[in-house]
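S.K.: Next come a sequence and a model predicted from it.
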Amino acid sequence: MPMDFKDTLVIAISSTALFDLAESHRIYMESGVNSYAQYQIDHEDELLKPGAAFGLVRKLLALNEGAEDKPRVEVILLSRNSADTGLRVFNSIENHRLHITRAAFTSGNSPYLYAEAFGAHLFLSTNPVDVTQAIEAGIAAATIVAPTQAGNESDIIKFAFDGDAVLFSDESEQIFQSGGLEEFTKHEKASAQKPLEGGPFKNFLAALHKLQKEFGTEDCPIRTALVTARSAPAHERVIRTLRYWDIRIDEALFLGGMDKTKFLKAFGADVFFDDQEGHIERAREHIASGHVPNGVINKK
């Protein structure tokens, strides 16, 4: 019987998000693909250093400890390398003792299509074009950047999400952009009983919630937080939407336009997902952050 990943959280990740390939990329940009390929072959026994998502991936894979029958988390490598040049990546995976056994090497083509084929709930990459294509295909995806300082060292994995255009559709954000705060507040108050449509990260949050229920609330190794610029009375629609979806969120921060950075640091997020690049740039001072190229903000 063919294997499937039913009831497993599936994360697809690019080689450049998992490892630091800055030097390799420099050679590619300066000298072309042939020099890049030869460089990778010449250095294939040289251990690659961790990249922006390395810590998150290691924590997620640790959730499989004690899961003897079926892994709770499956990490898939999706790479623009060829199989030949990708040998260095797999050697580094083995040396770092990461249990990643499945991969797609596309020799320069965008690998996002394989994220859907593998049933990935999330695709992390450093290539904005691949991420945008994945978002347009309905896959939760983000362009991840590394933090400038060391992040959360605890064993608990903490995910922080923006609301509009990430967990939820950008319906309300469109009203805010066209009519301002007053129109936005009026619309959200009038629509408080109407659940928001799901955004690109709804299914990923649902998959996390399903995994959380395996552990229970007392000793769960995963925590989630909504970190949004919304405030009262626009908070009610968000709360009712999550209730309608039957999805638990552990912490909800309604900041009313305040800078999110200090709150993300206080939460101790391992990664933060937001649709606005300005928020990502500030947050990366402390935590890994993923830009979600979705919604009216990213169409300007």
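M.R.: The structure has been received and is ready for your questions.
S.K.: contacts and neighbour counts: CA atoms only from here.
M.R.: Will do.
S.K.: And the strands in the stretch 201-300 of the chain?
M.R.: 222-228, 251-254, 271-274, 288-291 (DSSP state E, counting those that start in this stretch).
S.K.: Reformat the ones you listed as TSV; add mean neighbour count.
M.R.: Conversion of the strands of the stretch 201-300 of the chain to TSV gives the following (neighbours: other Cα atoms under 10 Å):
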stretch	mean neighbour count
strand 222-228	21
strand 251-254	16
strand 271-274	27
strand 288-291	28
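S.K.: Is it possible to get JSON lines of these that adds distance to residue 192?
M.R.: JSON lines is the format used below for the strands of the stretch 201-300 of the chain (distance: least, Cα to Cα, whole Å):
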{"stretch": "strand 222-228", "distance to residue 192": "16"}
{"stretch": "strand 251-254", "distance to residue 192": "16"}
{"stretch": "strand 271-274", "distance to residue 192": "23"}
{"stretch": "strand 288-291", "distance to residue 192": "28"}
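S.K.: Quick one, which of those strands gets closest to residue 13.
M.R.: strand 288-291 (12.5 Å; Cα to Cα).
S.K.: another one to put next to it:
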Amino acid sequence: MTDARKLVVAISSRALFDLDESHRIFEEGGKEAFCRYQIEHEEETLAPGVAFTLVRKLLAINDTLRQPTVEVILLSRNSADTGLRVFNSIRHHGLDIVRAAFTNGASPFGYIAAFGADLFLSSNAEDVKKALAAGHAAATILASAKPATDSGQLRIAFDGDAVLFSDESERIYREQGLEAFAEYEAAEARKPLSGGPFKAFLATLHHVQTLFDADESPIRTALVTARAAPAHERVVRTLRAWNIRIDEALFLGGKAKGPFLSAFGADIFFDDQQGHCHSASQHVATGHVPHGVANLDTPPA
């Protein structure tokens, strides 16, 4: 956790609000047409985007604790001029977001470290890849085919290999097959896995959870992995070695993750594999983490 007092999440304006129409105008008419459109519609409130519910629930933690424990930062490729519509919409929706970087078309990923962000969410895959390469937890947001849950509790689900953990085991599976993977995991069961790009973010979430009684936490986490017994043991022992609590762990043995994520009520799910992400996005909001061996020879999501 970069700041012992805060969980800091950086988010792009297109992840926070529905800017599909604005983006279409940008792609069809260019930057000048986009700027003109945004200024002409400056007083029109933007509708919530795919990560809006997630952000609202994150910020609600501050109200529950009555102290500034969570901060959301806006990182936008808009100019400050065209970004007025975004801030007007933030005010209209009552979101306590006061810090922002407007980069006028340039990638904003360089400001992640400056703001001390623990997580970066964006709809721009290239910005996400740059952030991951720089050592930050980051994901490309995919819209869900179903609306977000309206429960008050924030529910976040993670894949294991190449997200919470390194991709060392995934590499063995891809290079040598399932049997070799199972043998390797059994032999290494008592050796903790190395951390993946989301280890620090999970640790920060866990820290915030410890500020509440276990049965009253506004945050609930889940590990949703294609692993099955006996490959589950190393995962359990790894989290124990990290001293990090996961509230629920689902070892699916290759079953489709979407129905289980829906049953968990995830506000967002993070996975490194595009196939899993697109399947999951039929049920819940999903973040593609373009990290590890599964993304070496595939185009951005």
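M.R.: Noted; the coordinates are in hand. Owing to the predicted nature of the structure, the values given are computational and were not obtained by experimental measurement.
S.K.: And the strands of the stretch 201-300 of the first structure: which comes nearest residue 201 of the first structure?
M.R.: strand 271-274 (9.1 Å).
S.K.: Residue 147 of the second structure pairs with which position in the first structure?
M.R.: Alignment note: residue 147 of the second structure maps to residue 150 in the first structure; criterion TM-score structural alignment.
S.K.: Run a quick neighbour tally on its match.
M.R.: Using other Cα atoms under 10 Å, the number of residues around residue 150 of the first structure comes to 11.
S.K.: quick one: contacts for the aligned residue in the second structure for residue 58 of the first structure?
M.R.: Alignment note (TM-score structural alignment): residue 58 of the first structure maps to residue 56 of the second structure. Contact partners of residue 56 of the second structure, counting by Cα atoms under 8 Å, 6 or more residues apart in numbering, are residue 95.
S.K.: Could you rerun that using 10 Å?
M.R.: Shown in contact with residue 56 of the second structure (Cα atoms under 10 Å, 6 or more residues apart in numbering): 16, 72, 93-96, 152, 154.
S.K.: quick one: which of those sit in strands?
M.R.: 72, 154 (DSSP state E).
S.K.: Out of the contacts of residue 56 of the second structure, give me the one that has the most neighbours.
M.R.: Neighbour max across those (other Cα under 10 Å) = residue 16, 26 neighbours.
S.K.: so where does whatever residue of the first structure lines up with residue 163 of the second structure fall, helix or strand?
M.R.: Under the alignment (TM-score structural alignment), residue 163 of the second structure pairs with residue 166 in the first structure. Following DSSP states H and E, one finds residue 166 of the first structure outside all helices and strands.
S.K.: Counterpart of residue 121 of the second structure over in the first structure?
M.R.: So, by TM-score structural alignment, residue 121 of the second structure is matched to residue 124.
S.K.: which position in the first structure aligns with residue 255 of the second structure?
M.R.: Checking TM-score structural alignment: residue 255 of the second structure goes with residue 258.
S.K.: cool, and residue 175 of the second structure?
M.R.: In the first structure, residue 175 of the second structure lands on residue 178 (TM-score structural alignment).
S.K.: since we're on that match, how many residues are nearby?
M.R.: 10.
S.K.: ditto for residue 61 of the first structure
M.R.: Around residue 61 of the first structure there are 17 residues (other Cα under 10 Å).
S.K.: Identify the residues contacting the residue lying closest to it once chain neighbours are set aside.
M.R.: Setting aside the residues directly before and after it, residue 61 of the first structure is nearest to residue 73 in space (Cα to Cα, 6 or more residues apart in numbering), at 6.2 Å. Neighbour list for residue 73 of the first structure: 5, 7-11, 57, 60-64, 67, 211 [criterion: Cα under 10 Å, 6+ apart].
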